[in-house]
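Trainee: Build me a model from this:
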Amino acid sequence: MNDQIKKVCVIGAGTMGAGIAAQVANAGVPVLLLDIVPKEGSNRNAIAEGAIARMLKTDPAPFMSTRAAKLVEAGNIEDHLDRVAECDWVVEAVIERLDIKQGLYAKLEAAKRPGTAVSSNTSTIPLANLVEGRSDAFRRDFLITHFFNPPRYMRLLEIVAGADSDPVVVDKVQAFADVAMGKTVVRAKDTPGFIANRIGTYWIQLGINNAFDLGLTVEEADSVAGKPMGVPKTGIFGLVDLVGVDLMPHLKASLTGTLAQDDPYQAIARDIPLVEKMISEGYTGRKGKGGFYRINREKGKQLEAIDLATGEYRPKAKPRGPVGAASKGDLRALVESKGKLGEYAWALLSGTLAYAAALVPSAADDVVAIDDAMTLGYNWQAGPFAMIDKLGAKYLADRLEAEGRPVPEILRTAGERTFYRIEGGKRQFLGLDGEYHDIVRPEGVLRLADIKLNSKPLLKNASAALWDVGDGVVCLEFTGKMNALDGEVMKLIGKAIPLVAQSYKALVVYNDADSFSAGANLGLAIFAVNIAAWSEIEKLVAGGQMAYKALKYAPFPVVSAPAGLAVGGGCEILLHSDAIQAHAELYTGLVECGVGLIPGWGGNGEMLDRWRNAPGMPNGPMPAVAKVFEMVSTATVSKSAQQAKEMMFLRPEDGITMNRDRLLFDAKQKALSLVEGYKAPEPPTFRLPGESGHVGLNMAAEGFRKRGMATDYDMVVSDSLATVLSGGPFDYVDTVTEADLLTLEREQFMQRVRDKRTMARVEHMLETGKPLRN
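Mentor: So this is what the prediction gives:
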């Protein structure tokens, strides 16, 4: 059997099926997307074609690039089902009706090749029911792959294998989903709701019930069941609005119909008249007219919340939330808070954590699978067992017992111990056997957090650290808030270069955080401006230029490995690297113009150099200059690593890693591949268009201003950028060096930083997170 998946068929072009197809295409693999033939019209592929067209307009985008969309071919089940013979994996994502799924499988069995994996994206129907009546051969090739919505952005994939599933087939799908699609795979048992939705639905139902029973407002409930518990700030009611109020009755019906009668969920499942009324009136959440919260556009977009007692909307109130330690993630303080909020916290946490604890080993083999499912599927900062560690397993067990409630056996096994510990530099979890076991990472997964457990930094200061990640490679890590960059980062770079040159082979710039870097520390800039420390600001700009160029011309390879946000100075360090190994979800760009500045750490010259050498770029000084001016003046940010390639923030040969957990390993391997025969690049020289080019760029900006797309101060900022990109006092006949460009960059940066309108933009960005259009 071919152990590689080279083509996939997705059957069902609804939101989930289409999204799964898009993520396969994002991995660079062709997809056949099939759905039924519409009852009306002559286009028999209209449903699948319509799904592709919608995804190209959807925001956030299911596709990482328009190139990926071209890998999805539309078809229909009646005419094209025989083409599953071309495919190595068939994903069924049709309506959650057993009879329809079984009817499809009968046709698939006749059409597919032996060894082709067939999986269902069901979230509710047991695997044993799905394959009832199918042949032994079909059962061997069958499994459940439960994706979470939206498939591009949600990292969790629950895989369920049946008693007859061929381990080779299951492993093939798991490996593809992991490496190519970027999923963290959790193996779940064939139980109703699997792991994440079973616990998540219980948590939501318990949260809604207790909010009604204790007389809380929706704002009060969400103020407890949000940040203080380490779960998304939407809380319970905000989450229901997000996923759809109308989904709640379906989940309840599914679980009550499939769970055992003595399952704790059966005791809390109840019909809520207010929810039924909301659904009947179209208040189905954010996709409808509103939900537990809504925006009243008739009252000037007033934010409103529903009154759980009366069912009427009222202005949204600032909740009387937890205070002190209880508001900052201290779960013991939270559940011991006086009054209704403390009662609510205890009812919600004790019930949910006890329920999760009772699911090992029936729903999952160990506590790690449970916690991974909840952190990845519901974006909890800590899974149930990590929460129990914060609360105390014995504390939870004792309080449950004192209230006459069942105590899960695993809590008694833990006793006064924690479910997780660090021993000998390794992370371990407590098993059902009462012994601790190492958490084993899959091959090709390397986490900086794991390395830190067993080592000390080679260098460290308040904003950065340098770590030995093995095989002669060191890792430069930013450590400030949002990994913002400052003078301390530049100092550490200055110390790191001679150390690496003397004792190591290569440097990787990487961190485990969600954001690679939000750019320069604007708070420090505000402080320096307020005390008129102009020389200190210029020193920081020059220091950043010097540090980045030192990395560029270091006598060893430098590979940057960004994920998430990498803007401003965070983007500029990428531009100075020999190579980039980026996570697929990379949002990068030079955004300084948005806060009234221009790139100041060498980014202008690096982008000019890339664009003048871009494939298909016309000759002459102006095309590359105009392209860079357009992107930088509008603070354009990529929406994926693939798009970053199209924008030349990444070179065509730079790598993209789909799975976040594999990024550091892949970057390390790329760095090692560059070591043999490495030579630092030669400094570039430029011929820039000079004053005529400067005028042309300003005319383009003026066109934006006349159309209302640029403000008066945008014109001033873009003029500073145009001065640098066109070469300032130099003309086309002159040779402009990299050092010349850096001087121009510093001069124009300092002009802008001294302008009060720039500082107004910076302050507004720090206060609101949004640009000021002054």
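
Trainee: make it CA atoms for all contacts and neighbour counts henceforth
Mentor: Will do.

Trainee: didn't Gly207 look like it was pressed against Ser350?
Mentor: No: the criterion here is Cα atoms under 8 Å, and Gly207 misses it with Ser350 at 11.4 Å.

Trainee: List the contacts of Ala722.
Mentor: Residues near Ala722 by Cα atoms under 8 Å, 6 or more residues apart in numbering: 629, 694, 697-698.

Trainee: can you confirm it is in a helix?
Mentor: Yes: with DSSP: H, G, I helix; E, B strand; the rest coil as the criterion, Ala722 is assigned to a helix.

Trainee: neighbour count winner among Gly207 and Ser350?
Mentor: Gly207 (25 against 19; other Cα atoms under 10 Å).

Trainee: before we go on, could you also do this sequence so I can check it against the first one:
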Amino acid sequence: MALKIRKAAVIGSGVMGASIAAHLANAGVPSLLLDIVPDSLAAGEEAKGLTLADSAVRNRLALGALARLPSVHPSPFYDDAFASLIEPGNIDDDLHRIRKVDWVIEAVVEKLSVKRDVLERIERYWRTGLIVSSNTSGISIREMAEGRSEAFKAHFLGTHFFNPPRYMKLLELIPGQQTDPAIVSGMAEFAERILGKGVVVAKDTPNFVANRIGTYGLLATLQAMEAGGFTVEEVDAVTGPAIGRPKSATLRTLDLVGIDTFLHVANNVFEKTDDPAEKAAFAPSKLLRELASRGWIGEKACAGFYKKVKGAAGSEILSLDPGTMTYVQAAKPSGASLEAAAAAKGAKEKTKALLGGKDRYADLAWQILKQTLIYSAEKVGEIAGSVDDIDKAMRWGFNWELGPFELWDAIGLVRSAARMEADGAVVPGWVKDWIAAGNPSFYRREKGHIAYSYRGVYRDLEERPDTISLRTLKEQGRVVRSNAGASLIDVGDGVAALEFHSRSNAIGGDILSMIGESVEEVRRNYDALVIANEGRNFCVGANLMLLLMEAQDEEWDEVDAIIRLFQDTMTKLKRFEKPVVAAPHRMALGGGVEVCLPADKIVMLAETYFGLVEAGVGLIPAGGGCKELALRISGDNPDPEIDLQPHVNRLFLNIGTAKVSTSAHDAKKLGYLRAGDRIVMSQERLVHEAKRSALRLAQTGIPAPVPQRIRVVGAEGKAVMKLGARGMHTSGYISNHDLLIAGKLAHVLAGGDVPAGTFVTEQYMLDLEREAFLSLCGEPKTQQRMQHMLARGKALRN
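Mentor: Presented below is the predicted three-dimensional model:
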């Protein structure tokens, strides 16, 4: 059972402490944010007549941290209004108030002596049942707890949030020797369900799990770089997406983290390990020491492995030449293995393609991965309980697409282990024994069940009752219908789930066809329909390539047919007599939004970026997005005396500027979510929660689906919107083509040239959408925007 954390206290208002408090607020948990009392007045305080006794001075550090949070980028809040859940204070005046909270998080500076002092002060006000944790990236929990009572130790553990807490999924829980196991399991459940975290229980060892493996891998990369004479750009080309890692790869990541910070983390293992080989591996490289001595510690110093400079043609990125310690023009590496990796799809195939090459880049990748995989295997049991824990820590904490053991399986465990030994490397004994016992991989999937290597046997991964894996259900033969773009899956209890699985989950004819088939199948055999998937993003919009090709060939009947099919399919969803629940996550853009708007309920992941972005490619929404939101405005304001214009103006601005929500809570402010829609913190629980909502709707019933009429602002309202757009154009905020798009959008949202207050049909609004969309498709500048988006993945302002 999850612990009931109704209120928390965060001690330390630095970057991490304040951000942790912000994410607690995101989850609806109020907190105290406490810091030390300043010992002198700051500039301006004395001029205001303040003294050291004034609360504004005594609470200065926490107040300042809270004031800075809304300006932090990316924002630590889902909605800046959540800042009201954080109450600033100081540990001298307010520490006694922790008696009334359920969880105290110590987040002070990473020094053992300071943390011990703070814990000693916390225990003075500690009550039985109060959970206390230290946010630390590697300090021993046992050493911190020395001197504390046995009862306190039973309620004390480490909670390593990764920075920034809102966006980084991993939370390492580190029990001490005497931590009550029920506290650990209860905190894990709370963190997963309420905070949306991925929890790994780590051993109390230096740097715990993710930082231990990640730091080793980074140092191994630097050693291979220096040994092989590779450039900064070459290292990052090999260690980024080519092996399923983030675009920041290795050295750009070091710049972002801070070389000084990294040296501190690496030194933590260097000082505490007794293994000579490990001590040598964690010894800071000469290059890192040199960079630190020069103050070139990364982005915060404006120089590290990369340096951004302003030139005559604008800003450019220079890279470090380690041989001369000068910055030179960055050059993009090219090679057969890199090109093969770029052409492959998915981390598994990319890595295999890279390692399968015969050039120096393939060799570099092998040297790095070989060492990292062996080290990860050596640490199973020492830093974490299983290969699965280490894999999850690296996926969630370092954004690797595949953890070390998943990657080892991907490249072939047996074959690669033999190659390692042929190179003279020492493969851990348990891995050799595992292979000798006839096991070809660390993981095994059979009929939807997953098992992983655990102490000489396969151990089943536990499936939680409050999660649903569509992949597992598909492997179990629960697919009802399927085509190239989508599948309908039986998720049990009379509910079917429609899953998109086209490239980027872009909507094309195959997905639209499957939506239509799903409606018919659910009508006959099910009680409700859920629209959800487990892709990286829910849906990035319609198939832009298809539209562009038809427009360039001037196949206007084909374009018209595509849009009609989209509109008719969305109308089928909206008029379906059984409940439809949409469950978007991450990016849901353009057509992805239009699929959600007709649903009876939206269950949205908190970390969702939702918006009608068609203006960015020179178009307007034409799959019913304009119509649905205009209908919502009309329905929410039934009194004919209510002026709709301000509401329509906001909608016009949001669509015209291709505004995307920064979170699900922001999507609600933008008018995309209704009062009855839900926001879920945990992505693993999203499909399950959508199914629960669908079942509730099936039990209570939904209103009979009937066509509705929409009150519109008409020609007068259109004139108001166009006037606003002309003002933006005159001020230089939008281009001539933006102005053209804005005029078409205003015509649709206003309901055309009818008198203000006229009621129009849904089909009438859909016809306006389609006509505007078709006319814009014929514009050369729109086609340029579409082509630019397809080629470069970003909008063109022309």
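
Trainee: How alike are these chains, TM-score-wise?
Mentor: The TM-score (TM-score structural alignment, normalised by the length of the first structure) is 0.96; 772 aligned residues with a Cα RMSD of 1.9 Å.

Trainee: And for the counterpart of Leu573 of the second structure in the first structure, the neighbour number?
Mentor: Residue-level alignment of Leu573 of the second structure against the first structure, with TM-score structural alignment as criterion, gives Leu551. Number of residues near Leu551 of the first structure (other Cα under 10 Å) recorded here: 23.

Trainee: Was I right to think Leu551 of the first structure contacts Ala496?
Mentor: No: taking Cα under 8 Å as the definition, Leu551 of the first structure is not a contact partner of Ala496, at 9.5 Å.

Trainee: What is the aligned counterpart of His449 of the second structure in the first structure?
Mentor: With TM-score structural alignment as the criterion, His449 of the second structure pairs with Lys426.

Trainee: circling back to that earlier point, what's the helix or strand where the match of Leu573 of the second structure lies in contact with?
Mentor: Element membership for Leu551 of the first structure, per DSSP states H and E: helix 534-552. Residues from elsewhere that reach helix 534-552 of the first structure (Cα under 8 Å, 6+ apart): 486-487, 490-491, 493-494, 497, 525, 528, 558, 573, 576-578, 600-602, 680-681, 742, 746, 750.

Trainee: Now the buried members of the residues you listed.
Mentor: Among the contacts of helix 534-552 of the first structure, the ones that count as buried by 16 or more other Cα atoms under 10 Å are 486-487, 490-491, 493-494, 497, 525, 558, 573, 576-578, 600-602, 742, 746, 750.

Trainee: In strands only, show me the residues you listed.
Mentor: Secondary structure from DSSP state E places Val558 of these in strands.

Trainee: tell me which residues of stretch 214-232 of the second structure are tucked away?
Mentor: Taking 16+ other Cα under 10 Å as the neighbour-count basis, stretch 214-232 of the second structure is seen to contain the buried residues 214-225, 230-232.

Trainee: what's it aligned against in the first structure?
Mentor: Aligned by TM-score structural alignment, stretch 214-232 of the second structure falls on residues 200-218 of the first structure.

Trainee: Which residues does the matching stretch contact?
Mentor: 221, 225, 236-237, 240, 251, 265, 268-269, 292, 305-309, 340, 344, 347-348, 351-352, 374, 378.

Trainee: And for stretch 661-670 of the second structure?
Mentor: For stretch 661-670 of the second structure, the external contacting residues (Cα under 8 Å, 6+ apart) are 78-79, 604-611, 654, 660, 673-674, 679.
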